[in-house]
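Q: Let me see the structure of the following:
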Amino acid sequence: MPQVLEFKLPDLGEGLTEAEIVRWLVEVGDVVAIDQPVVEVETAKAMVEVPCPYGGVVTARFGEEGTELPVGSPLLTVAVGSTEGDLPEDLSGKGADGAESSGNVLVGYGTGAPAARRRRVRPEAISAAAAPVAAPAPVPVTAPAPGPVAAPVPDEASGPVAVVSPLVRRLARQHDLDLRQLTGSGRDGLILRADVESAIMAAANGTAVAPSVPVPVSPPASRPAPVSAPVAGERIPLRGVRGAVADKLARSRRDIPDATCWVDADATELMAARAAMNGAGGPSAGPKVSVLALLARICTAALARFPELNSMVDLEAREIVRLPAVHLGFAAQTERGLVVPVVRDAQSRNAESIGAEIGRLTEAARTGTLTPAELTGGTFTLNNYGVFGVDGSTPIINHPEAAMLGVGRIVPKPWVHRGELAVRQVVQLSLTFDHRVCDGGTAGGFLRYVADCVEQPALLLRTL
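A: The predicted structure is shown next:
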């Protein structure tokens, strides 16, 4: 018998609680196969194509492109097990045993099954498929979809609620507060946390819950305007990648007692060594080695000597955890904001291998196809801010790591070389470190070794 099944936004892993709809890959009336990607969403970590576990006809979509939905919200409904002739056998959602879905729980990337060709069916076929279970007709994308067998309920109890944040919903549930009775003070009536807190206070005082519309109040002439007063100007939501970065940086500053040391280094010999590497062997020598790849290889050699900086702090256990592998992150600026892709097991790679992986991850960052797994798990970060034309910086540690090496631009400067003044290629290196994992002597030793390798690349031969 035909059924209309509701597919909800699945758990995308990595502790993510919401995602923004970037692009719908199917339309109402399309035929979809089991595990076919149906929507592209953006989380705080990556762009993800979400596959549907059902095969059938799309009867409704929920959420416009640009809408942010919490995990568990309806994405679309699919008419499964339609009458014979409406759906091809391979797209009907039924396997040899009659099962109507893949049974896979989607976490992050879907099931990896190949996407099937989209096929549109006539509207009357959709109605015929949905009719036996009294499923709702296709509705606007902003309306919620009741389950296929749910009894009808009054509009006031089942209508949409203008709430985006799961925290706001949880706060309301904890205080038995009906969000449908509130009028949000946010844009387009969005219910904010302040609205819920005001309603909770009103209920505690035994007063009626008034619509949470902000009313400007003129402060006394003798007092400055309160900090919470609305400020005129363009408002840009901190969400998606930018919001995740903001939260992580704030947590790093709050939790980590960081300190920074820096040194200038003569990079002339390093640049000459790179030129020699890339010039040897001719066109068949393979991809060129970048300066960033050489610096990454120097970092792995330095971390082998100073493992304290490849660690993290377990606050609950009050222990420093030294990590056996170096998963090297590198900062990359993209149109979506700052991301830090991670080169896995960098300690076992040479400069050429590290460079190839950096190139692959950089291209994925540029196109927005990095997976959450490629953006997490770093143990040390390399930040090349010299590409922005600046000499120095005091970088913020990428929580929960223990250190970050910053690299400025490499520029010609006057330098005393072998007792004489000369023009050399000079770079400023800065190390920000968690003072809980080591003292200044260890941090200084690490940075000095990095600078020595930059000035005398032959030192790396001992660890190659």
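
Q: CA atoms for contacts and neighbours, from now on please.
A: Will do.

Q: what ranges do the strands span in the stretch 151-300 of the chain?
A: 258-266 (DSSP state E, counting those that start in this stretch).

Q: ok, the nearest residue to residue 138 once chain neighbours are set aside to residue 38 distance?
A: Distances taken as Cα to Cα, 6 or more residues apart in numbering place residue 60 nearest to residue 138, at 4.8 Å, with adjacent residues excluded. With the distance defined as Cα to Cα, to the nearest Å, residue 60 ends up 12 Å from residue 38.

Q: One more: residue 247?
A: 30 Å.

Q: do residue 245 as well
A: For residue 245 relative to residue 38 (Cα to Cα), the value is 28 Å.

Q: Residue 378 too?
A: For residue 378, the distance to residue 38 - Cα to Cα - is 31 Å.

Q: higher neighbour count, these two?
A: Looking at residue 378 and residue 38 with other Cα atoms under 10 Å, you find the greater number of neighbours at residue 378, namely 24 against 21.

Q: Helix, strand, or coil at that one?
A: When classified by DSSP: H, G, I helix; E, B strand; the rest coil, residue 378 comes out as coil.

Q: In which helix or strand does the residue nearest to residue 138 reside?
A: strand 56-61 (DSSP states H and E).

Q: Could you check how far that strand is from the centre of its chain?
A: 29 Å (Cα atoms, centre = their mean, to the nearest Å).

Q: packing partners for it?
A: In terms of contacts (3 or more Cα pairs under 8 Å, 6 or more residues apart in numbering; DSSP states H and E), strand 56-61 is packed against strand 30-32, strand 74-80.

Q: how far off strand 74-80 does it point, in degrees?
A: 140 degrees (axes from the mean of the first three to the mean of the last three Cα atoms, to 10 degrees).

Q: ok, and for strand 56-61, which residues are buried?
A: 56-61 (16 or more other Cα atoms under 10 Å).

Q: Figure out how far the helix or strand just after it is from the centre of its chain.
A: Later in the chain than strand 56-61, the nearest helix or strand by DSSP H and E is strand 68-70. Distance of strand 68-70 from the chain centroid (Cα atoms, centre = their mean) equals 14 Å.

Q: Could you also give me the structure for this next sequence, so I can compare it with the first?
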Amino acid sequence: MAQVLEFKLPDLGEGLTEAEIVRWLVEVGDVVTVDQPVVEVETAKAMVEVPCPYGGVVTARFGEAGTELPVGAPLLTVAVGEPEPDRPAAPGADGHRAPPAGAASTEAGSAASGGAGPATGAEDAGGEGSGNVLVGYGTSRAPARRRRVRPGPPAGANGRARAADPVDGPVPVISPLVRRLARQNGLDLRELTGSGPDGLILRADVEYALRAAAAQGRTATAPAGPRPGVEPAREAAGAAPAPQAGTAAPGAAPLTAAPGADGVRTPLKGVRGAVADKLSRSRREIPDATCWVDADATELMRARAAMNASGASTALNAAGAPKVSLIALLARICTAALARFPELNATVDTEAREIVRFDRVHLGFAAQTERGLVVPVVRDAHARNAESLTAEFARLTEAARTGALTPAELTGGTFTLNNYGVFGVDGSTPILNHPEAAMLGVGRITPKPWVHEGELAVRQVVQLSLTFDHRVCDGGTAGGFLRYVADCVEQPAVLLRTL
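A: Next up, the predicted model:
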């Protein structure tokens, strides 16, 4: 006799209290093994595959893609132990056996309501895995799992039978981000032909299909969640789902706006919601100030070129070592400046009314991704040389791009380096990354007229800014820090004094 066990959303660490279901990796009726990933969820930190500690048959799932669940909420139930003997299928069922106990009631209820059932259709994928595996948008996909063919549903009121579930595997897409984009806009990926290798559906394919649908007047604002979550009565009537409280983005039209009003609502949840909360808290709690200075970066650029040119013939670089990056040199300058002005490598404990100064530099850097702004952290940046910093920046940037950053790699920073020059802008007054006390901003490096050695010349000029918590230091300390950074940019040999 099988025993039905309930698997709840586990504690994902780092103080996370909830997660959003991105996609199910198993269906009701599937056989799972111990520690097999069963669902992919998105927290405020990362995308996580959650493994099930039980082995058996999935009898029920709780929540569809887009549903937010608190830690401890039921995810699914699994029948563990010796299953009951299969009973012969009813006549007309095309020889298929009935699903296990628990699954029948779930699927039958879904069919009666006209919904898509517990399965997520084209979004299902499977594969073996182990442990709390953090996955990203660009990680390799597990082998596609063939879905079970279910008995055909009963005929509808008009006498015509509804279409049976597709028997093929999940639609191949280049990333879950593409799958989510299609889901949020009500687009069926099975109707698309991918332009990627072997028919892989790219983001450009989905965006093209959405533009084509909009041009034909067939596209409406899609709900934040998937279609199966819509109330059956509203679905049957073709009415738009009622907006949910708390999902309007800042500046969006109020929830009481008249039907047909322009505007697209984007829920502030997941990574984007966490960033919004942190920025709002920073602006509320931290009395920040910003100072800036222009610096001649010509010598720094020459020094970097000389480093990479001189190392091109060494055995290390011949073996494929990456060239020293500009951001790594700027990070090295930051750590040297923080050694001279440690007041800025700190935070304020508001409850204890104390300034906490750190003896290690965990350097965060702002990275813009398709999921929003994230700040990966380079641990012990003060103990790394330029080559080590280059390698770590490259690794974390790729992990940020693919969505594979772990919660530990996104927390614990003590100072942030914000290279907004990559966006082609000269200056900025950013909001501090709470609870840090300072952030160095670097604009684009561009040729400008500059007085050099008493003569007007064209030099590579960059604008540097320092945003700081005025509670941890005054303008003199902040100005001294920024001036030292500018001196190192203009004369890299200044760094030799601290090496």
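
Q: before we move on, the earlier item: report the contact partners of the residue nearest to residue 138 of structure 1.
A: By Cα atoms under 8 Å, 6 or more residues apart in numbering, the residues touching residue 60 of structure 1 are 28, 76-78, 137-141, 145.

Q: Tell me the residue in structure 2 aligned with it.
A: Aligned by TM-score structural alignment, residue 60 of structure 1 pairs with residue 60 of structure 2.

Q: And residue 256 of structure 1, by the same measure?
A: Using TM-score structural alignment, residue 256 of structure 1 lines up with residue 286 in structure 2.

Q: For its match, give me its contacts.
A: Per Cα under 8 Å, 6+ apart, neighbours of residue 286 of structure 2: residue 469.

Q: hmm, back to that, which of the contacts of residue 60 of structure 1 show up in structure 2 as well?
A: Of these, the ones still in contact in structure 2 (both residues aligned by TM-score structural alignment, their matches' Cα atoms under 8 Å) are 28, 76-78, 138.

Q: between the residues you listed, which is closest to residue 447 of structure 1?
A: For these, the residue nearest residue 447 of structure 1 by Cα to Cα is residue 76; the value is 53.7 Å.

Q: ok, that closest one - contacts?
A: 6-8, 58-62, 145 are the contacts of residue 76 of structure 1 under Cα under 8 Å, 6+ apart.

Q: Just give me the closest of those to residue 345 of structure 1.
A: Among the contacts of residue 76 of structure 1, and counting by Cα to Cα, the member closest to residue 345 of structure 1 is residue 8, at 36.0 Å.

Q: Pretty sure that closest one sits against residue 69.
A: No - between residue 8 of structure 1 and residue 69 there is no contact under Cα atoms under 8 Å: 10.1 Å.

Q: neighbour count winner among these two?
A: Neighbours per residue (other Cα under 10 Å) separate residue 8 of structure 1 from residue 69, with residue 69 holding more: 22 against 16.

Q: circling back to that earlier point, out of the helices and strands packed on strand 56-61 of structure 1, the one nearest residue 346 of structure 1 is which?
A: strand 74-80 (39.2 Å).

Q: so how much does the closest one differ from structure 2 once superposed?
A: Following superposition, strand 74-80 of structure 1 is found to deviate from structure 2 by 1.4 Å on average (mean Cα distance after the TM-score superposition for structure 1).

Q: Now the element after that strand, going C-ward?
A: strand 119-120.

Q: What are the contacting residues of that next one?
A: By Cα under 8 Å, 6+ apart, strand 119-120 of structure 1 touches 29-32.

Q: measure residue 107 of structure 2 to residue 67 of structure 2 for me?
A: 19 Å.

Q: no no, residue 462 of structure 2
A: From residue 462 of structure 2 to residue 67 of structure 2 the distance is 46 Å (Cα to Cα).

Q: which one of those two has more residues nearby?
A: residue 462 (25 against 17).

Q: Does the more buried one touch residue 295 like I think?
A: Yes - counting by Cα under 8 Å, residue 462 of structure 2 touches residue 295, with 5.4 Å between them.

Q: Okay, buried residues for stretch 470-489 of structure 2 please.
A: Quick answer for stretch 470-489 of structure 2 (16+ other Cα under 10 Å): 470, 472, 478-479, 481-489.

Q: list the contacts for residue 418 of structure 1?
A: Contacts of residue 418 of structure 1 (Cα under 8 Å, 6+ apart): none.

Q: aligned partner of it in structure 2?
A: Aligned partner of residue 418 of structure 1 by TM-score structural alignment: residue 453.

Q: Over to residue 329 of structure 1?
A: So, by TM-score structural alignment, residue 329 of structure 1 is matched to residue 364.

Q: Can you state the mean residue-to-residue distance of the host helix or strand of that match versus structure 1?
A: Residue 364 of structure 2 belongs to strand 363-365 when assigned by DSSP H and E. If you overlay the two and look at strand 363-365 of structure 2, the average distance to its match in structure 1 is 0.3 Å (mean Cα distance after the TM-score superposition for structure 1).

Q: by contact count, what packs against that strand?
A: Under the contact rule (3+ Cα pairs under 8 Å, 6+ apart), strand 363-365 of structure 2 is packed against strand 377-378, strand 415-418.

Q: list the buried ones in the following helix or strand past that strand?
A: The C-terminal neighbour of strand 363-365 of structure 2 among helices and strands, as given by DSSP H and E, is strand 367-369. Going by neighbour count (16+ other Cα under 10 Å), the buried part of strand 367-369 of structure 2 is residue 367.

Q: chain center to whatever helix or strand comes next after strand 367-369 of structure 2: distance?
A: Next in sequence after strand 367-369 of structure 2, counting helices and strands by DSSP H and E, comes strand 372-374. In terms of Cα atoms, centre = their mean, the centre of strand 372-374 of structure 2 is found 7 Å from the chain centre.
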